[in-house]
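>>> turn this into a structure:
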Amino acid sequence: MEKHGFEYRPVKENPIPEARTFPYVINDVTWAQKHGYGTDIERARTELRKTDPNQRYFRSLPAKRREAALEAANGPMPLNVTAKTPDGMLFQRSSEGCQSEADRKLYGDLQKWFQAKVTFDTLAEFKRMHVLADRRFTKAVKPWSACMRAAGHLYASPTELRAKLPPPNNPLPQKEEIRLAVTEAHCAMSSGLARTASELDEYHAKKLQKQYRSDVESRRQLQAAALPRARSITEADSPK
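Coordinates of the predicted model:
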């Protein structure tokens, strides 16, 4: 980016270590006691986005310079590197630009890396969908729902509960949010839903990785080969 006349500062990939996702049901009572459904973390993320040095720098640029910065980062048209998700969705990117230059330098084969990454990233959502549709999961949800009902909360599933939560910009009062999340977590543990979800998550992860073994293995091999290159780059940039 500096070669193109722009600033860019590396930032932490995960600046909020306590941020977590619960794709099926909250299964950590201690976390729920502190964060509820994570609206405090979402507020922290919003503040970080406001103070992110790269976003602030980008917003400070005139319109034409912003366009030029985007092209420098992502490359110009045409989008000539393509990858398909397992369900046929097409992803495209330019073979030029700083992101592609960095990926090519690290992983060697840009096309191979892009396809492997797109497949691997998609598998996480595929896995979640498979778990939620699994009859063993839907069966395990019933005692969880009964547990929630006994505590005064009428939800047929964790998915329904999430759908009925107010938006992050107007959340439940903190004590109420935490109380509901803790109840969900207690019911997940006592009903066996947490255990079932964990077992099914592992089962479907292995099944999908076997089904898409080629791209999963390509990603692992490319990452392993990239490590020494990454070390040499960061060591060269580090102060003596």
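>>> going by C-alpha atoms from here, please, whenever you check contacts or count neighbours.
OK.
>>> where do the helices sit along this protein?
For the chain, the helices defined by DSSP state H cover 29-35, 39-51, 53-60, 63-74, 98-107, 110-133, 135-150, 158-164, 174-191, 193-211, 213-237.
>>> give me the contacts around the fourth one.
Taking C-alpha atoms under 8 Å, 6 or more residues apart in numbering as the criterion, the residues outside helix 63-74 that touch it are 1, 4, 6, 58-59, 93-94, 96-100.
>>> name the nearest of the residues you listed relative to Phe137.
Phe137 has its nearest neighbour among those in Arg93, at 37.4 Å by C-alpha to C-alpha.
>>> what's the neighbour count on the residue nearest to the closest one when sequence neighbours are not counted?
With sequence-adjacent residues excluded and distances taken as C-alpha to C-alpha, 6 or more residues apart in numbering, Arg93 is closest to Leu79, at 4.6 Å. When neighbours are defined as other C-alpha atoms under 10 Å, Leu79 has 14 of them.
>>> let's compare: structure for the following, please.
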Amino acid sequence: MRHAVRRTLLTAAAALVLAGCATVRPAPAPPAAAPPSRPEQDRILKAAEHRLVVDCLTAQGLALRPVSQARAPADDSRLQTALFGKDPRELSITLATGHTVTANSDGCVAAARANLYGDQTRWFRAQVTVDNLRAEAQARMKDDPAHRAALDRWTRCAAPSGGPRTGRPDPAVADRCTRESGLADVRARLEPVELATVRTLRRDQVATYEQLRARALLRAAELSAHATQKKGNDAS
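Prediction:
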């Protein structure tokens, strides 16, 4: 009987020990937050760039003003120079489409982008290239025989009867001719293919764009944390 009681007490004690161990088991980690969507990333980067531009202007005794607020010509000129720098423009890239894009390397906007992306020249070249990938793909489509034939049909459709087409047709006429000529279908078929080709051709710039963009998101988070900390210190 004593042995049976002892075994019962030991079993109960063991159960209590195990239960106690179970209570100190760490809680499962919360699921990781989903990364921000592309539009949300764009918003974060735009807000960070705006904050840096405002700080840059403040250091020069300037401020952004609503468009509706009148400014003296001299003040407006000073603000524009502070924002966008002085000519001549130092940054330049000529795209495959033949268009040349230029920008200043001085001014508050340029300084903000240099702060965010780390290398202003690399970011400028990568951003302009990526922003014009679709335009390059559309330019390549024009060499396709099916596209040229559809464009000829569109032109005949949009031109006045018996005469050459002058100026831009009415938007409603242009849309109707785009459908009836088959140009819309040809573009829908060719554009994804050409866009994939262009992204492959410009893969180095696309990779640079994504790399610098990721760097900028980290920098934006640092700036946001610093601003929050500074606000808390000021409040205390």
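>>> please state their TM-score.
Comparison of the two superposed chains (TM-score structural alignment, normalised by the length of structure 2) gives a TM-score of 0.57, and 174 aligned residues with a C-alpha RMSD of 3.7 Å.
>>> redo the contacts of helix 63-74 of structure 1 as JSON lines? Include distance to Ser190 of structure 1 and neighbour count.
Formatted as JSON lines, the contacts of helix 63-74 of structure 1 follow (distance: C-alpha to C-alpha, whole Å; neighbours: other C-alpha atoms under 10 Å):
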{"residue": "Met1", "distance to Ser190 of structure 1": "52", "neighbour count": "14"}
{"residue": "His4", "distance to Ser190 of structure 1": "57", "neighbour count": "13"}
{"residue": "Phe6", "distance to Ser190 of structure 1": "54", "neighbour count": "16"}
{"residue": "Phe58", "distance to Ser190 of structure 1": "49", "neighbour count": "19"}
{"residue": "Arg59", "distance to Ser190 of structure 1": "49", "neighbour count": "11"}
{"residue": "Arg93", "distance to Ser190 of structure 1": "47", "neighbour count": "20"}
{"residue": "Ser94", "distance to Ser190 of structure 1": "50", "neighbour count": "17"}
{"residue": "Glu96", "distance to Ser190 of structure 1": "53", "neighbour count": "21"}
{"residue": "Gly97", "distance to Ser190 of structure 1": "52", "neighbour count": "19"}
{"residue": "Cys98", "distance to Ser190 of structure 1": "50", "neighbour count": "19"}
{"residue": "Gln99", "distance to Ser190 of structure 1": "47", "neighbour count": "17"}
{"residue": "Ser100", "distance to Ser190 of structure 1": "48", "neighbour count": "20"}
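>>> can I get those in JSON lines including distance to Thr39 of structure 1?
What follows is the contacts of helix 63-74 of structure 1, written out as JSON lines (distance: C-alpha to C-alpha, whole Å):
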{"residue": "Met1", "distance to Thr39 of structure 1": "34"}
{"residue": "His4", "distance to Thr39 of structure 1": "39"}
{"residue": "Phe6", "distance to Thr39 of structure 1": "34"}
{"residue": "Phe58", "distance to Thr39 of structure 1": "27"}
{"residue": "Arg59", "distance to Thr39 of structure 1": "26"}
{"residue": "Arg93", "distance to Thr39 of structure 1": "33"}
{"residue": "Ser94", "distance to Thr39 of structure 1": "36"}
{"residue": "Glu96", "distance to Thr39 of structure 1": "38"}
{"residue": "Gly97", "distance to Thr39 of structure 1": "36"}
{"residue": "Cys98", "distance to Thr39 of structure 1": "34"}
{"residue": "Gln99", "distance to Thr39 of structure 1": "32"}
{"residue": "Ser100", "distance to Thr39 of structure 1": "35"}
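>>> quick one: which of those is nearest Asp134 of structure 1?
Distances from Asp134 of structure 1 to those, taken by C-alpha to C-alpha, are shortest for Arg93, at 34.7 Å.
>>> name the nearest residue to Gly97 of structure 1, sequence neighbours excluded.
Gly75 (3.6 Å).
>>> one step back: contacts only, for the residue nearest to Arg93 of structure 1.
Leu79 of structure 1 is in contact with 92-95, counting by C-alpha under 8 Å, 6+ apart.
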